[in-house]
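J.: sequence plus predicted model, see below.
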Amino acid sequence: MASGGGEVKLFGMWASPAVRRVEWALKMKGIEYEYIEEDLSNKSASLLAYNPINKQVPVLLHNGKPIAESLVIIEYIDEVWKHNPILPEDPYERTKARFWSTYSEGKCRDAVGKGYFTEGEEKENAIKYLEETVRVLDEELKGKKFFGGENLGFSDLVLGWMAFWLPVAEEVAFFEVLDSKKFPWFASWTDNFLEVPVIKENLPPRDKTVEFFENYRRQRLGASKCIKTHA
């Protein structure tokens, strides 16, 4: 293994975008690791012990020490294994990368979740909000291949779920945001991102992902209607 060394394990779940972004970072660095699939409906004692706060994946275990939360894990990976840097070396560019990553996590994921798991006016408002957010990202990407320029970096890994999982959500929940005419630069970025070998070779099967999220959405909506009926 390259610089950093030691035993590396990743606790994950195959359909999780947050887990995949950590895997992309590990693959970019060429880090050998053991992947441990978790059943989130029956979480292992190890996962609960290593991440007792939120009891979720991903969890990276490096030499027996657990690190939780995908953005934190990626920064840890980048600091420990110095080769093939993910964050820019320039302090200002590093700040920008962190800003766009925080921006997308705080706005895009919440909006997609509401568009995915709600109906009616709440869903419509979430989609409008998501479009406004993507418009800002589109402007930031103007004239660029990736968020940092020509090379894949931190912001791309963090926002990468939007290139693969957002179209899945659109298909499953019957809405559309990724319009190449409205957002040409963002659409171009998604194409560029998905063509990077380390990304392309480490995506879940699309059909299986669609089926998984169809079932998941059906269960969530069913539970929500049941709660409203008995309220």
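T.: That came in fine, so what should we check first?
J.: CA only for contacts and neighbour counts going forward, please
T.: Will do.
J.: isn't Lys145 up against Asn192?
T.: Yes: look at Lys145 against Asn192 with CA atoms under 8 Å: they come within range, at 6.8 Å.
J.: which of these two has more neighbours?
T.: When Lys145 and Asn192 are compared for neighbours, Lys145 comes out ahead with 19 against 14, by other CA atoms under 10 Å.
J.: adding another structure so you can compare the two:
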Amino acid sequence: MAEEEVKLHGAWGSPFSKRVEFALKLKGIHYHYIEEEVLTKNKSPELLKYNPVHKKIPVLLHKGRPIAESQVILEYIDETWKGYPILPQEPYERATARFWARFIDEKCWPSVWSSFSEGKKEEAIENLKLLEKELEGKKFFGGEKIGFVDIVANFIAYWVPLIEEATGKQLLGEEFPALCRWKDEYVSSAVIKEHLPSRDKLVAHFRARFPSN
């Protein structure tokens, strides 16, 4: 498959952008990557053209047709290219994976961010406890292999520990043994580890983002 058929507009340090990259890598799909300057708000005309509604990364182009929103893109990738399955095949398990992925984006992400930016940890802790319970007895959220929910939860595995380092605030403590085991397994996976953003660059970014901590 020619690289020109698949293009990804993303940002180097975005966990949402990395979701799509990880899925493409797990599937073995060749693609052309276009870095967007989202931190400076200098968005390219192409990005604004391909995602006029939200004007955000990531955007995947397949044969010239744009798909926006990371979870939507993950499902598109899984339905378009066979091989490594990202979503479960069984309908109930598939629906359950979608439920937890939505929970992560709608509840966990905002509460975790607020715990660092505003010092409001209670809601984040409660949400993480629900994920901890869901992970009990499992290597990954879907079982023995990295899947949809793991990819969606990538910010907990890699970004949160770096924010903890940058701010000096701990969120993932010993009360989350399953989550801590999971994050170590996730970031140690060969495909994921090889394509994680620069640790030092991210820590520096978060130190600048949270200057009062």
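T.: Yep, that arrived. Every value quoted in this text rests on a predicted model; they were computed, and no experiment measured them.
J.: tm score of chain vs chain?
T.: The TM-score (TM-score structural alignment, normalised by the length of the second structure) is 0.94; 210 aligned residues with a CA RMSD of 1.6 Å.
J.: mind listing what's buried in stretch 147-154 of the second structure?
T.: Within stretch 147-154 of the second structure, the residues that count as buried by 16 or more other CA atoms under 10 Å are 147-154.
J.: can you pull the contacts of Phe146 of the first structure?
T.: 152-153, 156, 189, 192-193 (CA atoms under 8 Å, 6 or more residues apart in numbering).
J.: for Lys225 of the first structure, state which of the residues you listed is nearest.
T.: Here the nearest of the contacts of Phe146 of the first structure to Lys225 of the first structure, counting by CA to CA, is Asp156; it sits at 36.4 Å.
J.: now do the contacts for the alignment partner in the second structure of that closest one.
T.: The equivalent of Asp156 of the first structure in the second structure is Asp150 (alignment by TM-score structural alignment). With contact set as CA under 8 Å, 6+ apart, Asp150 of the second structure has these partners: 140-142, 186.
J.: apply 7 Å and report the result again.
T.: Applying CA atoms under 7 Å, 6 or more residues apart in numbering, we find Asp150 of the second structure in contact with 140-141.
J.: any idea which element Phe11 of the first structure lies in?
T.: Element membership of Phe11 of the first structure [criterion: DSSP states H and E] is strand 8-12.
J.: so stretch 64-84 of the first structure corresponds to what in the second structure?
T.: Aligning stretch 64-84 of the first structure against the second structure (TM-score structural alignment) gives residues 64-84.
J.: separation between the equivalent of His195 of the second structure over in the first structure and Asp78 of the first structure?
T.: For His195 of the second structure, the aligned position in the first structure is Asn202, judged by TM-score structural alignment. Using CA to CA, to the nearest Å, we find Asn202 of the first structure at a distance of 19 Å from Asp78 of the first structure.
J.: what does Phe154 of the first structure give?
T.: Distance of Phe154 of the first structure to Asp78 of the first structure, given as CA to CA: 9 Å.
J.: overlap of the contact sets of the two?
T.: Contact with both Phe154 of the first structure and Asp78 is made by residues Ile86, according to CA under 7 Å, 6+ apart.
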